[in-house]
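Participant: turn this into a model:
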Amino acid sequence: MEHDQKTEVLIIGAGPVGLLLANFLGAYGVKTRVLEKNSTYEIEPRAVSIDDESLRSLQLIQLAEPFKQQIVMGYGVQYYDWQNKPLAEIKPNTQDYGYPKRNAFRQPDLVKLLVDNLKNYPCVEVLFQHQLLNIQQNDNQVVCQVQTGEQQTIQIQADWMVGCDGGRSMTRELIKAKLEGHTYPQKWLIVDLAERQCSLRHTQTFCDPVRPAIRLPGPNRTLRYEFMLHASDNDQHVLQESVFRDWIRQRMPADADLPLVRKAVYSFHARTASIWQKNRVLLAGDAAHLTPPFAGQGLNSGIRDVTNLAWKLAAVLKWNLPDSLIKTYETERKPHAAALIKMALQIGTFMQPKSKWSAFWMQNTLRAACLISPVKDYILQLKFKPKPHFPQGWFVAKKHHEQAELIPQPYVQDQTGKVALLDDYLGQNFAVIGWASRNFCHEIKKFIPPNVPVTCIALLNQDEDFIAQDIADHFILLRDCHGVFETIFKQHQAVAMIIRPDRYSYNMLTAQELQASVVDTQHFNTAFA
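Facilitator: Next up, the predicted model:
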């Protein structure tokens, strides 16, 4: 089959990060090609935890609802001390972004969902057995040399290229980006099992210096065990079923004889690429950062990457925004990815006590701290997780909006009486949200970035109904069911906001700014500085 050797975006790697980026771009109508060096999609159950931010990203392309049917939503983590006694637990019950904070899933299920959804986007093509060989760039395009499954060398031209090709990224190597950080000598054994009998849905973490271990129940009666290995352990020895089944039996006898799905030994990394962009080539997912597994944030960080990047590529290619917008991707994403790596290392230190004495000291300190209500709430509600925000990037910075934040996603009600999550009304566009009035509908226009599609929301507070609201016809009238936006607006002294397609705040407007007869037209351009 002859293929057009030109595309708007070329993605290297058909893992979940690359496939999600392809779905996002497909929804924007961006001509996209995905190259995968292997003969098929990755089917191993690698990542097992997906968070609320990632489910919200799937919601952008209407995949959150079908995916919810395949996952265990809202699981917690139970920690046990060195004597196998209950120590602490994390069971967050808030849903700031519309979904539970921790959810168990199977990576092959997510991959299948993303692959099947690509059928809705004829502008996206996936090519297997295509190996990236070399990259050449100029000011306008990337030219890639690629080897096909027939051992032919072809050239593919693209306006932009994104390497989603994993921890051993060829893209990263070709742009000469270095991995900075550490690879740790500590190894772990993973054992995936099927036909789980125990109904406990929460993860159990055994902080035992003799053999730290984690038990992670998954959907469809799946189960994962992870065991820390010592320097004296031999890989081939610990991979013997008789060995690891005995370790499992010590934790939960009922699990010891379950059918084996997969076993593997891995080392963990805490590293980020020195650069995430070189001209028109970018990195995302494991190609850009390698995260320790202890916080379950590796794939989630990759999903954040492409949620940030996809709309920017579409904005440059379809909405005539300047290329400089793409430079804000690394500015915004790299610090947050690094913060999550740091958090994972801190959790890992707690999970892997080096001796009974260190276990006794750390665990009893935590037990005492949890007697203090605010500390217990801080731990229980997962408030130690770095907030999704950035102090620098593409937004309008000012005294009452010093950093862009991922806005909460409340339930809203429309005029038909339907109650749904806010993002269901926003699509993949920019959005403006403000208190319902004819003045808001008229004045907000001058603050909207030019050339971009915008969804306009006129908002009622939770105490108002839909009687005689005077708003423009193209505005959607919604009621904030629980007063979430009233709290946000008060916090920022604002009456309206502009929201980016990735649901981060672009601008917060006070009443005085909204009513100003003259607007500083430079605010849009300075956001690129």
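
Participant: only C-alpha atoms for contact and neighbour calcs from this point on.
Facilitator: Will do.

Participant: what separation is there between Phe128 and Glu173?
Facilitator: In this view, Phe128 and Glu173 are 21 Å apart by Cα to Cα, to the nearest Å.

Participant: run this one through as well so I can compare:
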Amino acid sequence: MSSAPTASPLDLSTDIAIVGAGPVGLMIANYLGQCGVNVTLVEKLDSLIDYPRAIGLDDESLRTFQAVGLADNVLPHTTPWHAMRFMTPKGRCFADIQPKTDEFGWSRRNAFIQPLADRVLFEGLQRFDNVKVLFGRELEGFEQSDSGVQLTLKNAEGRSERLQAKYLIGCDGGNSLVRRSLDISFEGKTAPNQWIVVDIANDPLSTPHVYLCCDPVRPYVSAALPHGVRRFEFMVMPGETEAELSKPENMRKLLAKVLPDPDRIELIRSRVYTHNARLAGSFRQGRVLLAGDAAHIMPVWQGQGYNSGMRDASNLAWKLSLVIKGLASDRLLDSYELERRDHAKAMIDLSVLAGHVLAPPKRWQGTLRDGVSWLLNYVPPVKRYFVEMRFKPMPQYTRGALIVPSEKGSPVGKMFIQPKVLTDAGATVLLDEVIGENFAIIAWGCDPTWGLTAAQIAQWKTLGTRFIQVLPDVQLRAPSDAGNDVIRVGDSSGRLREWFARGSSSIALLRPDRFLAGLATPQTLDKACNELALALNAQPHITVAPAVSKVA
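Facilitator: Coordinates of the predicted model:
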């Protein structure tokens, strides 16, 4: 008897294949979706992960949600201005970190419920016919060539599927099959102690903020989360196992440290985690790129694992969009690792340091910490350094898709501010609402197209650039003397005036991820635009216009 014929694999094609429907993959898919790029998101599970993981969302990440039009959707699942307090074993708060700065338009620190934020990102994909999500597909392998990447998938019924893509992004976590298949190293350390995370509904404490309690016997964390959820994290001692700690009698002993009545709780879930600090040897190999935990993982103590992944998404997505549309060469993608890897390493180091503050490897280090923290109360500048989170290394790119500054202290390579502005229509909005998903040339007072030739204006319009003139808001009442391509906004808060007053340049060139790519004056703008076009690896048909001198 002959066997039934084997079904041939189902063939699919896309511009960008993303493996892993976690927050980073979902965010990249949303950005590319709104840019009109064809995306296929592949996830081996049958649905999104529903258990809480990350609990800290920073202002940069909220700005990334804003960039894909989903900030208002995620805000109901956040607690803004969420303080972080380090406590000594005797209950004294020695570091109260609650920065009140909002230079990027949002609260600097926010608690959030990750599964609900992930759901917002997933539902956001329903806006785009050019984005497909394939659940229940396991990646079995892939091969790349000069023209693309072919993925081999297996669906829930065991049937093989082939997916042809121009580029592949591995967002498949710390144990990334994509990274391992490329034999890319993942150097770093695994913390010697695990931690058990306990999430409880109907918060039995309901005190705000997050407390990191430096108990030498068993350090723990107590964090208030949105929607009445309380998270406790306890260090697992040598010899303890997840199975033992999860037994009701042992869970009761843990919670008795922090609750007056450990029996009256509504347990959501408990899980044991291992904290790793690891960095991929490279973020790109040919047409395959790594992002999020596949590229770097870090301890949770500064809440930067999730946020570092959002920075990856924001940095990579706009570059891929330009490359896919033929507006920039493939070489632009090399700037992703140039710009992101060093900062990811800095955030790993900061997270490891914060873990050592909470649970010092040596007992004497804890005694030293408590003594030094007491002295800091009498040195206000040092105390402000910690309270305002000035120790957090902000990304500043010194090479990559930007005009490398020649002077020290230049803001080029840093994220641009986002104050509220007044539009010509009389609406008060955050600056990014005017910029959209685009490049921007923002000029204080002057016409941002005055220094450009018609060819240059056409070139930057092809790249999707907004030309924005910033004025004192009262001047919006006067007729515009700028060109038809110029959008006027009023500096109602004075923050943009203050920003431009710090330097000698009146025009800022912004990338779609809101990072400052260059500075100019009206008389140097043509040259700056040419330099930036070269740094972006603009394709030959997006010609670099020759500089033309102007004679009055």
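
Participant: list the TM-score for the superposed pair.
Facilitator: The TM-score (TM-score structural alignment, normalised by the length of structure 1) is 0.94; 526 aligned residues with a Cα RMSD of 2.2 Å.

Participant: which of Phe128 and Glu173 of structure 1 has more residues huddled nearby?
Facilitator: Phe128 (17 against 13; other Cα atoms under 10 Å).

Participant: so where's the longest helix in structure 1?
Facilitator: helix 328-351 (DSSP state H).

Participant: Provide the aligned range in structure 2 for it.
Facilitator: Counting by TM-score structural alignment, helix 328-351 of structure 1 pairs with residues 335-358 of structure 2.

Participant: list the contacts of that stretch.
Facilitator: Applying Cα atoms under 8 Å, 6 or more residues apart in numbering, the contact partners of stretch 335-358 of structure 2 are 86, 212-214, 219, 277-279, 282-284, 296-302, 304, 308, 311-312, 315-316, 366, 369, 392-395, 397-401.

Participant: list the contacts of the residue positioned nearest the centre of structure 2.
Facilitator: With distances taken as Cα atoms, centre = their mean, Met310 lies nearest the centre of structure 2, 2.0 Å away. Shown in contact with Met310 of structure 2 (Cα under 8 Å, 6+ apart): Pro23, Val24, Met27, Ser61, Thr64, Gly292.

Participant: let's see 10 Å
Facilitator: By Cα atoms under 10 Å, 6 or more residues apart in numbering, the contact set of Met310 of structure 2 is 23-25, 27-28, 57-58, 60-65, 291-292, 304, 316.

Participant: I'd like to know how far it sits from Ala478 of structure 2.
Facilitator: 41 Å.

Participant: ditto for Ala346 of structure 2
Facilitator: Taking Cα to Cα, one finds Ala346 of structure 2 at 48 Å from Ala478 of structure 2.

Participant: Glu339 of structure 2 too?
Facilitator: 42 Å.

Participant: give me the more crowded residue out of these two.
Facilitator: Counted by other Cα under 10 Å, Glu339 of structure 2 and Ala478 do not tie: Glu339 has more neighbours, with 21 against 7.

Participant: against structure 1, where does stretch 63-70 of structure 2 fall?
Facilitator: Counting by TM-score structural alignment, stretch 63-70 of structure 2 sits on residues 56-63 of structure 1.

Participant: show me where the stretch 101-250 of structure 2 has its strands.
Facilitator: Taking DSSP state E, counting those that start in this stretch to define them, one finds strands in the stretch 101-250 of structure 2 at 109-112, 131-134, 138-144, 149-154, 160-170, 186-201, 210-213, 220-225, 229-235.

Participant: brain fart, the stretch 251-400 of structure 1
Facilitator: So, for the stretch 251-400 of structure 1 - with DSSP E, counting those that start in this stretch - the strands run 260-273, 277-278, 281-283, 289-290, 389-390.

Participant: any chance of the ones you listed in a markdown table, plus distance to His3 of structure 1?
Facilitator: Below are these laid out as a markdown table (distance: least, Cα to Cα, whole Å):
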| stretch | distance to His3 of structure 1 |
| --- | --- |
| strand 260-273 | 33 |
| strand 277-278 | 27 |
| strand 281-283 | 22 |
| strand 289-290 | 32 |
| strand 389-390 | 40 |
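
Participant: please name the residues that touch Leu113 of structure 1.
Facilitator: When contacts are counted by Cα under 10 Å, 6+ apart, Leu113 of structure 1 touches Pro16, Leu19, Leu20, Leu63, Pro66, Phe67, Gln107.

Participant: contacts only, for the fifth one.
Facilitator: Going by Cα under 10 Å, 6+ apart, Pro66 of structure 1 touches Leu58, Gln59, Leu113.

Participant: closest to Asn120 of structure 1 among the residues you listed?
Facilitator: Nearest to Asn120 of structure 1 among these: Leu113, at 11.9 Å, using Cα to Cα.

Participant: distance of the aligned partner of the closest one in structure 2 from Ile113 of structure 2?
Facilitator: Taking TM-score structural alignment, the alignment pairs Leu113 of structure 1 with Val120 from structure 2. Distance of Val120 of structure 2 to Ile113 of structure 2, given as Cα to Cα: 11 Å.
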